[in-house]
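# here are the coordinates; sequence isn't available:
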């Protein structure tokens, strides 16, 4: 049954994502370039300090909501009354409607992940597997032509990475339509921000595709599964634990994906292959 509580009130505290600095290049020239403006954001839940996130600060309120959801500290955003971000004190104050039960015990065990910017997961990832349900292959699948079109959209996407480097990007697609794109210093922050956006807009993940520039670790696979997204595309590769989790959950993972190249690691039953011509045949046609 849907909650009768309203959506949380959010500040709009986005801030400058890059900063100009002076450098000297290999030609001895002095010039200005842009670099990502990484900054700390300490999250307080009902006045209790929870965690400090290192972030660009593009959509900090959505990041905080997505973080709480993906950590399973809240089940719905309606449990939150407000998220107030104040960059003068580098803090996000979360006020819940009824508190978070056993928050001390639930956040006692911390796992430092492989995430860029060093992510943190509370509790045991594997213990959550039995609670996750994803659509079957008859409902959620992807054609090779859709995959290559998605990659072309991302190739043309204007980005901080293109201007300043040193960030990861994540995107949510419905088919080839880009719904949301966000960059942050860590891919885990970017996926949390998308999770917060989905929750605030009541968007489900069953018919969606998730794209990331970062590697597919167990953390990224688990968070996508918690968002209900069964298909993930990465410009990077996959770790052994990420592969194992995706296999257990019945997810489809694509890695090393750029231009028309990709590797499908798991979930072949969701993938409608449209094979490229053999390289020899391409050379013959060109001749």
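Perfect, thanks for sending it. Quick caveat, the model's predicted, so the values are computed rather than measured.

# going forward, measure contacts between C-alpha atoms and count neighbours the same way
Noted.

# ok, now which ones touch residue 64?
Going by C-alpha atoms under 8 Å, 6 or more residues apart in numbering, residue 64 touches 43, 83, 92, 192-193, 196.

# repeat the analysis, applying 10 Å as the threshold.
Shown in contact with residue 64 (C-alpha atoms under 10 Å, 6 or more residues apart in numbering): 41-44, 53, 70, 83-85, 92-94, 189, 192-193, 195-196.

# sec struct for it, please.
helix (DSSP: H, G, I helix; E, B strand; the rest coil).

# same question, the one 3 residues further on
Following three-state DSSP, we place residue 67 in the helix state.

# how far away is it from residue 283?
Note on residue 67: its distance to residue 283, by C-alpha to C-alpha, to the nearest Å, is 49 Å.

# those two: which is more packed in?
A side-by-side neighbour count of residue 67 and residue 283, using other C-alpha atoms under 10 Å, places residue 67 first with 26 against 9.

# which SSE is the nearest residue to that one once chain neighbours are set aside in?
Leaving aside its chain neighbours, residue 67 sits nearest to residue 192 (5.2 Å; criterion: C-alpha to C-alpha, 6 or more residues apart in numbering). Assigned by DSSP states H and E, residue 192 belongs to helix 187-201.

# show me which positions of that helix end up buried.
Residues 187-200 are the ones in helix 187-201 that count as buried (16 or more other C-alpha atoms under 10 Å).

# of all the residues in the following helix or strand past it, which ones are buried?
From helix 187-201 onward toward the C-terminus, using DSSP H and E, the following helix or strand is strand 209-212. For strand 209-212, the neighbour count (16+ other C-alpha under 10 Å) marks 209-212 as buried.

# and for stretch 238-258?
Buried, per 16+ other C-alpha under 10 Å, within stretch 238-258: 238, 242-246, 249-258.

# end-to-end on stretch 43-50?
6 Å.

# and the contacts of that stretch?
42, 51-53, 64, 68, 80, 83-85, 90-100, 103-104, 107.

# next up, a structure to set beside the first:
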């Protein structure tokens, strides 16, 4: 397993005092994803949960449509190469090559899923959640983020399921964090159409599209959405919630999935 944390010596300025202290920083690295013998992408990320990251990315892009279509999944001994043999959607793979949209935000992410999302069915998930459950879990969001507490340098994504079970992932890139947590859930057979996705970053269109591609019906962030993020959620049937802080939140689309929501005209 590749090293992910490094202790370094820094100069700390605090008021009128300057002193040397040890600090912990994240080690990011370039991880290469190989599909059917061909390297299709290299991404800067934290080299952990590489199998989930690769699978989540390929599912997010629609290159692989189901986990069951994967024949083989291996991580190289160096932890920096992931090899997958799978049945693929050739059109979506070509869209990834052709589009290569540089996504907003950190991590230098690339996506082709702006085209691949066309034709994805409207989300009709029956999942509902109470506002107080959202507030409770957002309050715990960073407190349960091990790497964030140590370094302050990562984004987090978490899937909260109907029975209270939750899984999470952290990465320097907010897109990577979603791919990792979605890939992890899909690899162990969890139904992401009955989960709430909570993220640390803003809700831009490509973040929302990742939720669409994994059939996630509710997406929550402590920060803001973009207009295209809201429009994408509205079109595809997602409940989009931003500025979830304390007991307050903004529900931008499809509010009826929040049980105690009472619309005021």
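Right, received. Where do you want to start? A quick note: this is a predicted structure, and the numbers were derived from the prediction, not measured.

# got the residue ranges for the helices in the stretch 1-150 of the second structure?
All helices of the stretch 1-150 of the second structure, identified by DSSP state H, counting those that start in this stretch, fall at 50-60, 90-99, 113-116, 131-141, 146-151.

# so which of those helices gets nearest residue 259 of the second structure?
helix 131-141 (7.1 Å; C-alpha to C-alpha).

# can you check which part of the first structure the closest one sits on?
Mapped onto the first structure using TM-score structural alignment, helix 131-141 of the second structure covers residues 144-154.

# cool, and stretch 44-57 of the second structure?
Alignment note (TM-score structural alignment): stretch 44-57 of the second structure is matched to residues 54-67 of the first structure.

# and the end-to-end length of the matching stretch?
This stretch, stretch 54-67 of the first structure, spans 12 Å end to end (C-alpha to C-alpha).

# next one: that stretch to chain centre, how far?
In this view, stretch 54-67 of the first structure has its centroid 11 Å away from the chain centroid, taken as C-alpha atoms, centre = their mean, to the nearest Å.

# can you find the partner of residue 203 of the second structure in the first structure?
Aligned partner of residue 203 of the second structure by TM-score structural alignment: residue 216.

# skipping its backbone neighbours, what lies nearest its match in space?
Per C-alpha to C-alpha, 6+ apart, closest to residue 216 of the first structure is residue 238, 4.5 Å.

# before we move on, the earlier item: now, of the contacts of residue 64 of the first structure, which are buried?
Buried residues within the contacts of residue 64 of the first structure, counting neighbours by 16+ other C-alpha under 10 Å: 41-44, 53, 70, 83-85, 92-94, 189, 192-193, 195-196.

# how about the most centrally placed residue in the second structure, what does it touch?
The structure's the second structure has its C-alpha centroid closest to residue 178; by C-alpha atoms, centre = their mean the separation is 1.1 Å. Going by C-alpha under 10 Å, 6+ apart, residue 178 of the second structure touches 53, 56-57, 60, 155-159, 168-171, 184, 197-199, 207, 210-211.

# same check on residue 51 of the second structure?
Residues near residue 51 of the second structure by C-alpha under 10 Å, 6+ apart: 33, 57, 73-75, 79, 81-84, 180, 183-184, 187.

# cool, residue 166 of the first structure as well?
35-36, 38, 116, 160, 184-186.

# switch to 7 Å and redo it
36, 185 (C-alpha atoms under 7 Å, 6 or more residues apart in numbering).

# do the same with the one 5 residues further on
Residue 171 of the first structure makes contact with 180-182, 210-212, according to C-alpha under 7 Å, 6+ apart.

# what span of the second structure lines up against the helix or strand where it lies?
Using DSSP H and E, residue 171 of the first structure maps to strand 168-174. Counting by TM-score structural alignment, strand 168-174 of the first structure pairs with residues 155-161 of the second structure.

# give me the mean deviation of the matching stretch from the first structure.
Compared with the first structure after the fit, stretch 155-161 of the second structure shows a mean deviation of 0.5 Å (mean C-alpha distance after the TM-score superposition for the first structure).

# what distance separates that stretch from the centre of its chain?
The answer for stretch 155-161 of the second structure is 7 Å, by C-alpha atoms, centre = their mean.

# just stretch 236-245 of the second structure next, same as before
Taking the mean of its C-alpha atoms, stretch 236-245 of the second structure sits 15 Å from the chain's own mean (C-alpha atoms, centre = their mean).

# now do stretch 135-155 of the first structure
That offset, for stretch 135-155 of the first structure, works out to 17 Å (C-alpha atoms, centre = their mean).

# measure that stretch end to end?
Stretch 135-155 of the first structure end-to-end distance (C-alpha to C-alpha) = 29 Å.

# ok, now stretch 94-102 of the first structure?
Start-to-end span of stretch 94-102 of the first structure (C-alpha to C-alpha) is 16 Å.

# and residue 188 of the first structure? What does it align with in the second structure?
Using TM-score structural alignment, residue 188 of the first structure pairs with residue 175 in the second structure.

# and residue 256 of the first structure, by the same measure?
Aligning on TM-score structural alignment places residue 256 of the first structure opposite residue 243 in the second structure.

# hang on, its match in a strand?
Yes: counting by three-state DSSP, residue 243 of the second structure is found in a strand.

# tell me the contacts of it?
221-224, 249-250.

# list the contacts for residue 7 of the second structure?
With contact taken as C-alpha under 7 Å, 6+ apart, residue 7 of the second structure is in contact with 22-25.

# again with residue 110 of the first structure
Applying C-alpha under 7 Å, 6+ apart, the residues near residue 110 of the first structure are 120-123.

# among these, which two are most distant?
Using C-alpha to C-alpha, these span at most 9.8 Å, a distance reached by 120 and 123.

# ok, now which ones touch the corresponding residue of the second structure for residue 128 of the first structure?
Alignment note: residue 128 of the first structure maps to residue 117 in the second structure; criterion TM-score structural alignment. Taking C-alpha under 7 Å, 6+ apart, we find residue 117 of the second structure in contact with 209, 213.
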